[in-house]
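Chemist: Below is the sequence, then the predicted model.
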Amino acid sequence: MPERRPRRTDPDRRDRIIDACLDVVVASGVSGTSHRRVAAAADVPLGSMTYHFTGMDELLREAFSRHARSVSDRFEERMTAARDAEEARRAVVGLVTADVATSRRDLVLTHELYTLAAREPAFRDITDAWMARSRRALERHFDPTTARLLDALIEGLTIHRALDAPGVLTPADVALVADAVERITPARPARRR
């Protein structure tokens, strides 16, 4: 009787596949992401893909959900640490200048997710949940309308940062972001006439 080889255990395989999917999306875009490319990047047999995921849509949903949670966690941590509106304003500036827009990987993944959700309504629940979580974090310090405006400002400035020439933010860039946040969230409420 031939000797049986021990079965290879790989309890982290599914997570590794999800992480590899994100890497492939960064390198090739959603349109260039395939089971074969992800399996190669994860260093797993191609058959593992169908064992762990029913198809590419499920894998992309898992991968983009992981990305959205990761960015949302950083966002929420920064806003939770703010003790008052002034610290919250500084936190928003930090989100734009030091968190959300600093990693090329995060920028590419975010824009790939937005494009996918714009084309495929089935992915909008990921972006909707992400935006809702961001707004809830902002609403700890700002009214709902201001939170929505700040969320849009953060997204818009992030897009601009992604398209700007690569490089380090200058103090003038940070000052511009701080000015924009201040304009949306004045330190003192406007007087009614």
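Modeler: Received it, and whenever you're ready, just let me know what you need.

Chemist: When you work out contacts or count neighbours from here on, use the C-alpha atoms and nothing else.
Modeler: Fine.

Chemist: Sticking with residue 11, tell me its helix or strand.
Modeler: Per DSSP states H and E, residue 11 falls between elements, in no helix or strand.

Chemist: Put this next to the previous one:
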Amino acid sequence: MSSQHSSTGSRLGRRNDPERRERIIDACQKVIVESGVTGTSHRKVATQAGVPLGAMTYYFDGMQDLLHSTFSRFATSISDDFERHMATATDKESACERVFERILQASSGDDDELILSHELYTLATRDASFRSITTQWMQRSRVALELHFDPLTARLLDAMIEGLTIHRALDSEAREPSEIKTAIARITKDSRKGSLST
């Protein structure tokens, strides 16, 4: 709940463990990956975080607030990484390579990003309050891409990153990395000199 909470014990606990709120968000993210949003509860998150169940309401105004905080931090982290990654490109050719690397990494299935992304997309489809998170995420991605591409190309690349990531991650058949480079080359052919080799 808010900082006006009157429980002395909660306040002492907060002073003794200033990172508790972040631990709860970490735990919520793990529970979502394991059980989905529909299977996430205060009790499961508290158990995962190793905190008393009553502590949950000190830091968050209900499950909606906890989910919003968890997905906001997740989306911000992805955006931060993508911005840093795109900022290392020195020209459009290397920018295309960064986009390729991003799709390959995101569709590898080696981490929890795909699950969390889809859980967020589902929430944003049903609940407008979560759409602000996805909107900001897309805006930041386009800004990072616009360092190297015109706005329309950046928007198309952003959509392609999401689409190809989903297709590659969920297809039971192996997909060749060369198809990613082919797609990038086709979208960017009118926005840069040269072509991306496949």
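Modeler: Thanks, I have it. None of the values given here were measured: they were computed from a predicted structure.

Chemist: Which stretch of structure 2 lines up against the lengthiest helix in structure 1?
Modeler: Scanning structure 1 for the longest helix, with DSSP state H as the assignment, gives helix 56-81. Helix 56-81 of structure 1 corresponds to residues 63-88 of structure 2 when matched by TM-score structural alignment.

Chemist: One more: stretch 125-138 of structure 1?
Modeler: Mapped onto structure 2 using TM-score structural alignment, stretch 125-138 of structure 1 spans residues 132-145.

Chemist: neighbours of the nearest residue to residue 106 of structure 2 once chain neighbours are set aside, just the number please.
Modeler: Of all residues not flanking residue 106 of structure 2 in the chain, residue 165 sits nearest, at 6.2 Å (CA to CA, 6 or more residues apart in numbering). Neighbour count for residue 165 of structure 2, taken as other CA atoms under 10 Å: 21.

Chemist: What is the aligned counterpart of residue 165 of structure 2 in structure 1?
Modeler: Using TM-score structural alignment, residue 165 of structure 2 pairs with residue 158 in structure 1.

Chemist: Grab the most central residue of structure 2 for me.
Modeler: Nearest to the centroid of the C-alpha atoms of structure 2, with distances taken as CA atoms, centre = their mean, sits residue 75, at 3.5 Å.

Chemist: mind listing what that one touches?
Modeler: With contact set as CA atoms under 8 Å, 6 or more residues apart in numbering, residue 75 of structure 2 has these partners: 133-134, 137.

Chemist: That one and residue 112 of structure 2, how far apart?
Modeler: Applying CA to CA, to the nearest Å, the value for residue 75 of structure 2 to residue 112 of structure 2 is 13 Å.

Chemist: Check residue 35 of structure 2 too.
Modeler: 12 Å.

Chemist: now do residue 124 of structure 2
Modeler: 18 Å.

Chemist: my read: residue 20 of structure 1 touches residue 38, true?
Modeler: Yes - with contact defined as CA atoms under 8 Å, residue 20 of structure 1 and residue 38 form a contacting pair (5.8 Å).
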